[in-house]
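In: Everything below, folded, please.
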Amino acid sequence: MKHQLIIFDFDGTLADTMPVFLRLFDEAADKYHFKRLDHEQRHLLRGLDARQIMALHKIPLWKVPMIASFMRSRMADRLDEIRLFPGVDDMLRVLSQRGVRLALVSSNSLSNVVATLGPDNEALFSHFECGASLFGKLPKVRKVLAAAGVAPEHTLMVGDEIRDAKVAAEAGADFGAVAWGYNLIETLMAERPARVFHEIGELALGG
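Out: The predicted model follows:
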């Protein structure tokens, strides 16, 4: 088995947080005075990376930590609206039974992540690194790799965004692109992922 460790992203990869995220984005726009989303252009937005979104909405970098903190806090108030994607429970259990080690790195808060996963799924993960800044996943991925004692070439990072692909490349890990998340799969293909997953069940077949 090539991949001994799988590091999952959370939002848009394991959990369907997009509907809540879109509403909170507009709340944050009103609070921190940047441009609201044009929901009619949502498909086009899914082809952009985080820096392009920031430029489009005129969000200065210095505001990003405040915005992220606000959105994590507001998401905690709406956890009853967030669900794991169908099939995630079974997929995680199968991977764990096959001996694949599971970790999670997210910009979301640990409390939001574990509340959504539930205790049975939480127990399947050996490492959590949450609360990453928008462009701060790489140090957390490296921390997971060091703690797990698994070489990057035996690690698969699974995510739904361009920034996940770039972090995987910087860390020396393979990237697995999912087709059901934020960025369009056609956009993620440009990052040359090692694996492409069109359905959640496919993740259980390949570590």
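In: can we go C-alpha only for contacts and neighbour counts from here?
Out: Noted.
In: and whatever residue is furthest in space from the centre of the chain, how far is that from residue 19?
Out: In the chain, the residue that sits farthest from the middle, by C-alpha atoms, centre = their mean, is residue 33; the gap is 25.7 Å. Distance, residue 33 to residue 19, by C-alpha to C-alpha, to the nearest Å: 21 Å.
In: now residue 112
Out: 16 Å.
In: Let's see this one next, to set against the first:
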Amino acid sequence: MITHVVFDFDGTLANSLNVAIALYNEIAEKKRYGKMTADNLAELRGMTVRERCKRLGVPLYMLPWVGVRVGRGYRSAVQTIEFNEGIPELLKELRGRGLELLILSTNDEENIRAVLKRHSAEEWVKDLYCGGGIFGKARRLRALMKRTGLRPEQLVYVGDEHRDVVACKEVGVKVIAVRWGADTEALLKQAGPDYIAEHPAEIAECLGHWSTPAPAPAVH
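Out: Next comes the predicted model:
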């Protein structure tokens, strides 16, 4: 039975992709990497992280450093970051059903807590699991389950990236991919999520179906 919903943060809950792109472009200018622009963004959204790095000339070994620099810049932009439309209503509904809500993100805990506090949403989220490498979500999902004693069938992960889906498949956790985040629907489909949501309300509906016990067989 599903008891916990684990959310990605940036792109999934928070409308912060423009902030992340602007911070990345500042780094790209200094390091002479390719920039994300209106002309290439649609193309980049259809690529995996590794493919984007190749397209922009960012060495994979530099990703942790880039992530740290973006995280530092993010702190100064916290006051501008809003939830995606429909997210507050979704979180309230899921908590009302008795589901526990967690966040697992590569962003810094300090940044996420600042956004939650600004929107008076701290009480909706039971715990945060933050940091780690950009390709380390499977490892962190395993660590989360070990720490909490939860089994894979008790969790659903909600994320906006191809790598989120791949990580969940690796550890046997159901995953809902969202269309309003970083990656295109076509790219998400390649990874094979259990469901793709177009609007936050669909997440609640999907979880309702998954949480409803199958009807008992008729007795004759």
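In: Could I get the TM-score for this pair?
Out: TM-score for the superposed chains, counting by TM-score structural alignment, normalised by the length of the first structure: 0.93, backed by 206 aligned residues with a C-alpha RMSD of 1.5 Å.
In: Looking at residue 112 and residue 19 of the first structure, which one has more neighbours?
Out: residue 112 (18 against 10; other C-alpha atoms under 10 Å).
In: Now the more buried one: closest residue in space, sequence neighbours ignored.
Out: Nearest non-adjacent residue to residue 112 of the first structure, counting by C-alpha to C-alpha, 6 or more residues apart in numbering: residue 76, 5.9 Å away.
In: same thing with residue 109 of the first structure?
Out: Leaving aside its sequence neighbours, residue 109 of the first structure sits nearest to residue 131 (C-alpha to C-alpha, 6+ apart; 4.8 Å).
In: residues contacting that neighbour?
Out: With contact set as C-alpha atoms under 8 Å, 6 or more residues apart in numbering, residue 131 of the first structure has these partners: 106, 107, 108, 109, 110.
In: What count of nearby residues applies to the first one?
Out: The one in question is residue 106 of the first structure. 25.
In: Where do the helices of the second structure begin and end?
Out: 17-31, 41-45, 49-56, 63-74, 87-96, 109-118, 137-148, 162-171, 185-191, 200-211 (DSSP state H).
In: winner for burial among the ones you listed?
Out: Across the helices of the second structure, averaging neighbours per residue (mean count of other C-alpha atoms under 10 Å) puts helix 162-171 on top, at a mean of 20.
In: Next, the mean deviation of that one compared to the first structure.
Out: For helix 162-171 of the second structure, the mean deviation from the first structure after alignment is 0.7 Å (mean C-alpha distance after the TM-score superposition for the first structure).
In: Which other helices and strands does that helix contact?
Out: With contacts taken as 3 or more C-alpha pairs under 8 Å, 6 or more residues apart in numbering; DSSP states H and E, helix 162-171 of the second structure sits against helix 137-148, strand 174-178, helix 185-191.
In: can you tell me which of the ones you listed comes nearest to residue 44 of the second structure?
Out: helix 185-191 (10.6 Å; C-alpha to C-alpha).
In: just checking, what packs against the closest one?
Out: Helix 185-191 of the second structure packs on helix 162-171, going by 3+ C-alpha pairs under 8 Å, 6+ apart.
In: if we go to 10 Å?
Out: Contacts defined by 3 or more C-alpha pairs under 10 Å, 6 or more residues apart in numbering; DSSP states H and E place helix 185-191 of the second structure against helix 41-45, helix 162-171, strand 174-178, strand 195-197.
In: circling back: how far away is the residue nearest to residue 112 of the first structure from residue 5 of the first structure?
Out: Relative to residue 5 of the first structure, and taking C-alpha to C-alpha, residue 76 of the first structure is found at 28 Å.
In: what do you get for residue 163 of the first structure?
Out: 19 Å.
In: again, but for residue 129 of the first structure
Out: For residue 129 of the first structure, the distance to residue 5 of the first structure - C-alpha to C-alpha - is 14 Å.
In: How about residue 91 of the first structure?
Out: For residue 91 of the first structure, the distance to residue 5 of the first structure - C-alpha to C-alpha - is 14 Å.
In: try residue 199 of the first structure
Out: 20 Å.
In: if we can go back for a sec, go through the contacts of residue 131 of the first structure and flag which are in strands.
Out: Counting by DSSP state E, no part of the contacts of residue 131 of the first structure is found in strands.
In: Looking at residue 199 and residue 5 of the first structure, which is more packed in?
Out: Each of residue 199 of the first structure and residue 5 had its neighbours counted (other C-alpha under 10 Å), and the higher figure belongs to residue 5 (27 against 12).
In: That one contacts residue 100, correct?
Out: Yes. With contacts counted by C-alpha atoms under 10 Å, residue 5 of the first structure reaches residue 100, the gap being 5.8 Å.
In: picking that back up, with distance to residue 81 of the second structure added, can I get the helices and strands packed on helix 162-171 of the second structure in TSV?
Out: Below are those laid out as TSV (distance: least, C-alpha to C-alpha, whole Å):
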stretch	distance to residue 81 of the second structure
helix 137-148	24
strand 174-178	19
helix 185-191	24
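In: Quick one: closest of these to residue 158 of the second structure.
Out: strand 174-178 (4.8 Å).
In: Relative to the whole chain's centre, how far out is that closest one?
Out: 9 Å (C-alpha atoms, centre = their mean, to the nearest Å).
In: do the same with stretch 153-172 of the second structure
Out: 9 Å.
In: And that stretch, end to end?
Out: OK, stretch 153-172 of the second structure end separation, C-alpha to C-alpha: 8 Å.
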